[in-house]
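Student: Mind looking at a prediction? Sequence and model below.
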Amino acid sequence: MAAPRKPLIQGLDPFIVLMLGLVILASVLPVRGRAAVTMEVVTDAAIFLLFFLHGAKLSREAVVAGLANWRVHLLVLATTFILFPLIGLALNATLAAWIAPSLLSGFLFLCLLPSTVQSSIAFTGIAGGNVAAAVCSASLSNLLGIVLTPILAGALMAGTAEHVGGVSFDAVQKIASQLLLPFVLGHLSRPWTGGFIDRHKLWIGRVDRSSILLVVYTAFSASIVEGLWSKVSVGDLVAVLVVACGVLALILTGTWYVSGWLGFSHKDRIVILFCGSKKSLASGVPMASILFPASVLGPIILPLMVFHQIQLISCAVIAQRLNMKNGPVN
């Protein structure tokens, strides 16, 4: 398994640098009027393509190979879709006096998202974990997230912030048509497209990231037009960073020691550590653009952007440490 790029450890991921650049560009030159309508159509098409490629990249053979390790998958899914949401609700209940409500809603939405796929598998491989189980856990988390995240958002986010309500029937239709349908079509196309995608992983990755960047620019443009920076202060941004670090530290510590207490092998504990602690930017940004009004998209995805970078840096360091020690971190 190839190691993540060095910038993950040495500094900011270039992808995050581009993303921050687009946030600045949107702050200075937001898309408006007819251009905004056009961008919305282009963004919808990019999201469709993104999830088609997600489906086409999912290997049935790799998933079947890891299915037998059901205890690992069950703990990863419980962490992702039960423990994380409970943490999100706790943050909303306890930090309302210190953090803007829209940002707290962003943290709750972050906690409802599925795990990442690529980085979870890569870090598991670097650390010497059970790669087949990681492929299965991360893929299953992403697949279930297409359905579970909107359901959880509808159940838990109603009334958590101004303009953020439950998931409407229109949003359900959009989720089905823009996320689930292309994912299924992409996976069904794998007998014909799988070889091409496997041979051109670099370019496919660029298409993935370009789609996310497009959604980020469109989302922040809409939020800037609605007065985002008049609602979010420097203190709020610092609070987002501190809370994101705290949540990640809690999850990393909990998954590692609870999995040890439950008697999992070292290789399986590594899977639970990395697959259970991650949240997917690739799924989260498109989902947010469908589920929430444009006026709150910026603050909704801001915690996710911060958490994404922190999780990459932290997990890269942990994976290398586990690799060097060739044993558990105590």
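Tutor: Everything's here; your move. Residues are numbered from 1 along each chain as shown.

Student: From here on, just use CA atoms for contacts and neighbour counts.
Tutor: Noted.

Student: burial measure for G195, as a count.
Tutor: 12 (other CA atoms under 10 Å).

Student: ugh, wrong one, I meant A65
Tutor: Counted with other CA under 10 Å, the neighbours of A65 add up to 13.

Student: That one against V131, yeah?
Tutor: No - counting by CA atoms under 8 Å, A65 does not reach V131; the two are 10.0 Å apart.

Student: got the residue ranges for the helices in the stretch 51-200 of the chain?
Tutor: 60-66, 70-78, 84-94, 101-111, 118-127, 131-156, 169-175, 181-188, 190-199 (DSSP state H, counting those that start in this stretch).

Student: Okay, one more to line up with it:
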Amino acid sequence: MAAAAGTLGRGCPCSERKRRRGPVMKKPDWFLIGMLVAALCAWAFPSAGAGGGWLRPELTVNAGVALIFFLHGLLLSFAALRAGTVRWPVHLVVQGCTFVFFPLLGLALLPLLDAGLSPELVLGVFFVCALPSTVSSSVAMTATARGNVPVAVCNATLSSLIGVVLTPLWISVVTATTGQRLPLGEVILDLVLWMVLPLAVGQLLRPLLGAFAQRHKARVNLADRLVILLLVYTSFCESVRREVWSGQSPWALLGVGLLSLGLFFAALAAVRLVCRLCKLPREDEIAAIFCGSKKTLAAGVPMAQLIFGATPALGLILLPIIVYHQLQLLVCSVLASRWAQRDQATD
């Protein structure tokens, strides 16, 4: 059917005219714009989302985190998750890159980062390295590139669950070198309580609410993203009120962008090399590349809120993952489109 559709598309004069005109420009991602607006609102109105503000971040943050993962649980297909479990070589590649290669690379870069960035930005860069993979965008781009979607679903979900333990564990390694002590047990308990438990509740309620959530998936995703924007806003408010940003130079922010790009391409090359050495099928390789090179903003913001608490520098710590998120979406969108077109040409 896919081949027939591809043949029909190539024979259609309308399709031919569109190809001659070149690629169609995509509309700007409103979520990207929304994060910029949230940061600007924090600069203009920091008191509302800072500690003691009328938004009551000490309460709304945990409630927002729980809502995000409850909605993820409602939308997560257990059938797709089960279908991807048998491809264990791909799981080893993805999880190894996410929780071994990335953090070790981050540790190796720490001496260089300390020389040019503030301690908060250094911690933020390593936080990116320690985070789990994305779920929705990894699956969507794997589907676009005609990769193994069940494998992507399985790995993205598995990564989120493993990250509940390994992400704070890696962070505790770095904070210990600076003389800070991360209450690891309390942090993991909080992550389980506000992330894993709501996800499990969402899964348990799928027989009752799953069909409703799928019918209104666009609205569910909208609610999910709006909550993330609220968390981004509250994360930046305390930083602005305490004037944490006043000592940061534009060159440091540019350095964060270049570092994020370097980390992404290093992971991309590492995953692709291992997949080729293991002679994985092309569909599995595509899923591994997207899942193994990406880092989650959707879970990263809530995790930062729970791991680092109400530290005034939370906005700075989150900046690298916000930058990395935009870069990975841009590069992976180009890759997914290119691979999909190449596969269609061979049908």
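Tutor: Right, received. Where do you want to start? What you see is a predicted model; the values in this text were computed from it and never measured.

Student: Provide the TM-score value for the superposition.
Tutor: Here the superposed chains carry a TM-score of 0.91, computed using TM-score structural alignment, normalised by the length of structure 1; 319 aligned residues with a CA RMSD of 2.1 Å.

Student: Distance to L50 of structure 1 added to the helices of the stretch 51-200 of structure 1, as CSV?
Tutor: Below are these laid out as CSV (distance: least, CA to CA, whole Å):
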stretch, distance to L50 of structure 1
helix 60-66, 19
helix 70-78, 23
helix 84-94, 25
helix 101-111, 19
helix 118-127, 14
helix 131-156, 13
helix 169-175, 13
helix 181-188, 8
helix 190-199, 13
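
Student: What's the local residue count around the equivalent of P183 of structure 2 over in structure 1?
Tutor: Using TM-score structural alignment, the equivalent of P183 of structure 2 in structure 1 is V167. The burial count assigned to V167 of structure 1 is 19, neighbours taken as other CA under 10 Å.

Student: What span of structure 2 is the longest helix seen in structure 1 aligned with?
Tutor: Using DSSP state H, we find that the single longest helix of structure 1 is helix 294-325. Mapped onto structure 2 using TM-score structural alignment, helix 294-325 of structure 1 covers residues 311-342.

Student: Show me how far that stretch is from its chain's centre.
Tutor: Between the centre of stretch 311-342 of structure 2 and the centre of its chain there are 8 Å (CA atoms, centre = their mean, to the nearest Å).

Student: With stretch 72-90 of structure 2 instead?
Tutor: 18 Å.

Student: Run through who's touching that stretch.
Tutor: Contacts with stretch 72-90 of structure 2, where a contact means CA atoms under 8 Å, 6 or more residues apart in numbering, come from 149-154, 157, 198-203, 205-206, 209-210, 213-214, 217, 280, 284-285, 288.

Student: List only buried entries from those.
Tutor: Those of the contacts of stretch 72-90 of structure 2 that meet the buried threshold are 149-154, 157, 198-200, 202-203, 206, 210, 213, 217, 280, 284-285, 288, by 16 or more other CA atoms under 10 Å.

Student: for the longest helix of structure 1, which positions count as buried?
Tutor: Going by neighbour count (16+ other CA under 10 Å), the buried part of helix 294-325 of structure 1 is 294-323.

Student: Mind giving me the packing neighbours of it?
Tutor: If you count contacts as 3 or more CA pairs under 8 Å, 6 or more residues apart in numbering; DSSP states H and E, helix 294-325 of structure 1 packs onto helix 7-10, helix 101-111, helix 118-127, helix 201-225, helix 228-231, helix 234-261, helix 281-291.

Student: C14 of structure 2 pairs with which position in structure 1?
Tutor: Per TM-score structural alignment, C14 of structure 2 is not aligned with anything.

Student: R272 of structure 2 too?
Tutor: Under TM-score structural alignment, R272 of structure 2 pairs with W256 in structure 1.

Student: close enough to count as contact, its match and I272?
Tutor: Yes - using CA under 8 Å, W256 of structure 1 makes contact with I272 at a distance of 7.3 Å.
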